[in-house]
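[1] I would like the atomic coordinates for the input below:
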Amino acid sequence: MKLVDKFAKAQNDRSLSYSFEYFPPKTELGLANLLDRVTRMSKWEPTFISCTWGAGGSSQERTMAVCSTGQVVNGVETLLHLTCTNMEKESLDEALLKAKDAGIQNILALRGDAPRGHEYWTPIENGFTHAVDLVRYIRQQYGDYFCIGVAGYPEGHMDAESKEDDLLHLKEKIDAGADFILTQLFYNVDTFVNWVATCRSNGITVPIVPGIMPIPTYQNFRRMINLCKTQVPEDILQRLDTIKADDQKVKDYGVSLAVQMIKQLHEKHGICNFHLSTLNLERSTKLILQQLNLISQDTIKKQPSYSKLLASYSTPQDLEHAENWDEFQMAVMVIQDLQVTYGASQSLPTSEASRKWGYPKTVEDITGIFERYILGQLDSLPWSEDRLQTETDAIRQALTEINRRGYWSVGSQPSVNGVPSQDPVFGWGPKGGYVYQKAFLEFFVSPKQLEQILKRFDQDPVVTYYAMNRNGDLRTNVLDQEAQNAVTWGVFPGKEIVQPTLIERANFESWNEEAFGLWTTWEQQYAPDSDTAKLLKQVGDSFWLVNVVHNDYQQVDGLFNMMLA
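    A predicted model of the protein is given here:
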């Protein structure tokens, strides 16, 4: 069934209609867990589900697996995201044919980004340059069979010369045959409402479905809004700033904010269709729907069992434990290329990159950039959009010297041994608890220095590490590939031990790909033949990313003394 028909029905009935968006996991285990989750969430009767499409078709098989399962197995209408950048026409033909064979009748046509290591959206031979090209092609090849959606940007696409220019491009996509608009995330309702009114005054009459993204964690929220250049009302930022150390409070606020936005848009402005970006997480989506009275507790109880995680669970307490564990397992995969969803780019304008980090021409220049960030003289790095957290003050002097020696840190935490959960620096979670941390450090390093530091690590039995380069070559002293190392945990009254931060091989490998991709992103902000671009490419191609944990959390300075020995 075409989605526009469902949108029209909800609008005519003045009833709330909701849909779910997922992204394709990078591993087969992640895919199996997600398919299990999609099956459970399908019981909540969403209008449709969708799954994003990796840059250049990099996630094609897993995206099709999610969409086909939703359409064929779960009987839920599916919207297949499809990007055309760096995609051969033959690959697009294959994807469209598979979609039709699976009974998928709805396509979200996007420009998308190029895969890592390519210029961001250089067209290839027989390829496509813009989303409008894809819309036209689908219409030429399939007529009216597919219902086609396109992306809309209430705050304007970051690559557009102006909001007016962006609106002209949107109108062009509609005139080419698009049936509806799905928007990028936003947190200012007035911005969305005013943008819709502008669309209507410019002759855009198709349904416009707002994209709603609940806040998962403070850090991921900051990353997302920086990535998408999203403007957030000051009162929301202030509220988040007061609770950022408590992940549960942030999630609860994210749920209440999403509910508030949906109610305001529905009751005040007559918007009836909403698209929830789940980030592959289930609990926040469930709470939003429950608070909107769209699903009941009885609906939740009727869900199928958790096939992998709940086989041996029977009591309600066990069920809640397993659900939370499943939620955590999925949450560790949230750091993904969100720009793939709506065709946004991570790249900064060249002027902004040079303003922030200048024009480094030597390795020593890069060392200076990391050092200034540690000292608070820079407010960001390509791997971190925000200043260092207050807890870094405890190790700032050591970090400064470590970076001066060529170990460029992108992640760290000091050890903590039973600090009260209400501590203003290290505390998190409910009152009356105690929190713990193992010291860890993540850094880039040259091949020569890598050999020296690994020798030190191998001599200390309480140290575990992973090291990997851009090519995926791995060095580690962790023999168990499935090992999970809790580096942050909390003990609270009436609760099981909470472990919000785990380090494991699969997650490190995923982050390694992302981290070296950001070297490429930084490099591409400068002219290809410039000394800066050449240096950044050389460093990205030769350096290693290292994650090291000192597992004796009672030794306050053990890890950092080892780094400086």
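[2] Only C-alpha atoms from now on, for both contacts and neighbour counts.
    Will do.
[3] for the chain, which helix is longest?
    Across the chain, the longest stretch assigned as helix under DSSP state H is helix 247-269.
[4] what does that helix rub up against?
    Under the contact criterion C-alpha atoms under 8 Å, 6 or more residues apart in numbering, helix 247-269 has outside partners 16, 187, 189, 193, 212-218, 240, 243-244, 271-272, 274, 284-285, 287-288, 291-292, 428-429.
[5] Kindly report the same for stretch 116-126.
    With C-alpha under 8 Å, 6+ apart as the test, stretch 116-126 has contacts from 85-89, 112-114, 129, 345, 517, 520, 524.
[6] Which ones among these map onto helices?
    Among the contacts of stretch 116-126, the residues falling in helices (DSSP H) are Lys89, Gly517, Thr520.
[7] If you rank those residues by neighbours, which is first?
    For the ones in helices among the contacts of stretch 116-126, neighbours were counted by other C-alpha atoms under 10 Å; the highest total belongs to Thr520, with 21 neighbours.
[8] One more, please, to line up against the first structure:
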Amino acid sequence: MRVADKLRQAAESGAGFFSLEFFPPKTEQGVANLYERIERLARLNPLFVAVTWGAGGSTAQRTVELCSACQGVFGLETVMHLTCTNMDRAMVDEALAGAKAAGVQNILALRGDRPRNQEYQVQANGFAYAADLVRYVRAQYGDYFCIGVAGYPEGHAESDDKEQDFEHFKAKVRAGADFVVSQLVFDPELFVAWERRCRAHGIDVPIVPGVLPVQSYQSFRRLAFLTKVHVPAQLQAQLGDAKANDQAVKDVGVAHAAAAVRALREAGARGVHLTTLNLEASVCRVLHEVGLAPAADPRPLTATAAPALPAALPAGQRRAWDEFPNGRWGDARSPAFGNADAYGAMVRFDTQGASRMWGRPQRTEDVSDLFVRYVRGEVPALPWCDEPLLAESGQIGAELARINGLGYWTVASQPPLDGVPSADPVHGWGPRGGYVYQKAFVECFVPGDRFPPFLSRLQSLPGRITYYAANRRGDFMTNAYSGDDAPAMTALTWGVFPGRGIVQPTLIDKASFLAWRAEAFRAWREWADMFPADSPEHRFLSDTADECWLVNVVDNEFKGPGSIWDMF
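    Down below sits the predicted model:
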């Protein structure tokens, strides 16, 4: 059924509704576990679900497969996002044909973000704006597809002229859009004012406000930075106070999202579009708090078999992903793995800003000096870290400065902990009344000439030291193996709390390490691309990315001071 028709029916009946948004997971096991999650969420009866589309078609196959499962297996009306940036007509035609073959009748037409390391490009026979895509889909398929577009109550993040941005939005709707889903809204009053303006300008298609229940402080900061949406001072302060406690952050996120939904509904919005980040606990809490979740399962599923994929994990571990999402450090089998990087590019600064902050490196000594100044608090960010070091790194700050000065460029680290109270203001996390533990680890880039002797030292302490290493070309090595010689999983952080099993929010294995490796080496290339291609800075950074190794070193002895620093 066309989503626009469903939205109008909901408006006429006066019934409240909600819709949900997912992104294609990075791993096959993440997909399998997302299917189980969607099955449970389907029983809450969303009006529709939406699946995102990666920049330049980077997730095309997985997006179409996920849409097909939502529509055909779980019986959910599905909206497939489709971006046109850096995509030619053949790619768009293939995506539309795949959607139609899967029984998907609804498209959210977007311009989209540029792929990393690429400029915005209008491909041969391609599209410059979302309005071009709307017109093309309408011309090729007539009324078969119900076409939605994105609306930006505060203007698009890349637009300096908000009046012109609104004119572009009107043109997009008039090109043939049937409904609108808004950008994330943290301040309901801004959405209400914008919707009134839309109606005053003759835009009469349904408009659904987008709401995000904040899942973690990291993902919140990431999305707020990328979208540049207004965050109310009270929410900003509450999240800042709670940022060291994952559960407290989620509680703040649920309370704010529920209040936003109530305010939007009181102002006349019949429903909301919830960004899930592939997590379900907070979404379910919000829906129950505002009375949009049914008391019982409203209907059975429309099919009996889910797609064949790797086995999912027990429900208890799935719930742990919701309670303690840790971005790339989480379990690669989680559908939310890597959600901190699910939207947008890694490097967050323009060329001039990056040069002011990071200089113009042409030697390894320049990079070492930059990293030393970062760990000393003299530089606020790096291409891999968009905020200063956390407080707990203060106790290993001297060692971090030393090894960075030696040419081991650290991008992540933590000291060992043995039963620290979960309420500790520096090291604590999770609910009060528990104890937290962690192994010391350091992740760093190692220049190619230093890597062989460094690897030899790592291998000199089998059992004590676990390492994972990879380069940009894809070479990989580790000493973490299970009994069947398959790469094993290593727990980095765990906690014990009253009335709960052991929680392991921070893990590393081959899948998660290699997924991060791809991101980490992209950041080198993005940094290089901020300089002209024929410049010494570009050549140096590109060559460094080609030659260095990313190495994660874990000291499995968490009870003592650790020998991890002896490796450097």
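[9] For the closest residue to Cys199 of the first structure other than its chain neighbours, what is the enclosing helix or strand?
    Distances taken as C-alpha to C-alpha, 6 or more residues apart in numbering place Leu167 nearest to Cys199 of the first structure, at 7.3 Å, with adjacent residues excluded. Leu167 of the first structure is part of helix 163-175, with elements assigned from DSSP states H and E.
[10] Can you check which part of the second structure that helix sits on?
    Here helix 163-175 of the first structure aligns to the second structure at residues 162-174, judged by TM-score structural alignment.
[11] what's the mean deviation for the matching stretch versus the first structure?
    Averaged over the aligned pairs, stretch 162-174 of the second structure sits 1.6 Å from the first structure after superposition, using mean C-alpha distance after the TM-score superposition for the first structure.
[12] just to revisit the earlier point, by neighbour count, which of the contacts of stretch 116-126 of the first structure wins?
    Across the contacts of stretch 116-126 of the first structure, the neighbour count under other C-alpha under 10 Å reaches its highest value at Gly112, namely 29 neighbours.
[13] That residue: what's it in contact with?
    Listed by C-alpha under 8 Å, 6+ apart, the contact partners of Gly112 of the first structure are Ala55, Gly56, Thr83, Cys84, Thr85, Trp121, Gln339, Val340, Thr341, Tyr342, Gly343, Ala344.
[14] just those residues now: which is nearest Ser312 of the first structure?
    Ser312 of the first structure has its nearest neighbour among the contacts of Gly112 of the first structure in Thr341, at 36.7 Å by C-alpha to C-alpha.
[15] what's the spacing between the residue of the second structure most remote from its centre and Ala224 of the second structure?
    Each residue of the second structure has a distance to the centre, and by C-alpha atoms, centre = their mean the biggest one is for Ser460: 37.1 Å. Counting by C-alpha to C-alpha, to the nearest Å, the gap between Ser460 of the second structure and Ala224 of the second structure amounts to 45 Å.
[16] Give the buried residues for stretch 50-62 of the first structure.
    For stretch 50-62 of the first structure, the neighbour count (16 or more other C-alpha atoms under 10 Å) marks Ser50, Cys51, Thr52, Trp53, Gly54, Ala55, Gly56, Gly57, Ser59, Gln60, Arg62 as buried.
[17] what two of those are the furthest from one another?
    Pairwise distances across these (C-alpha to C-alpha) peak at 17.9 Å, for the pair Ser50 and Gly56.
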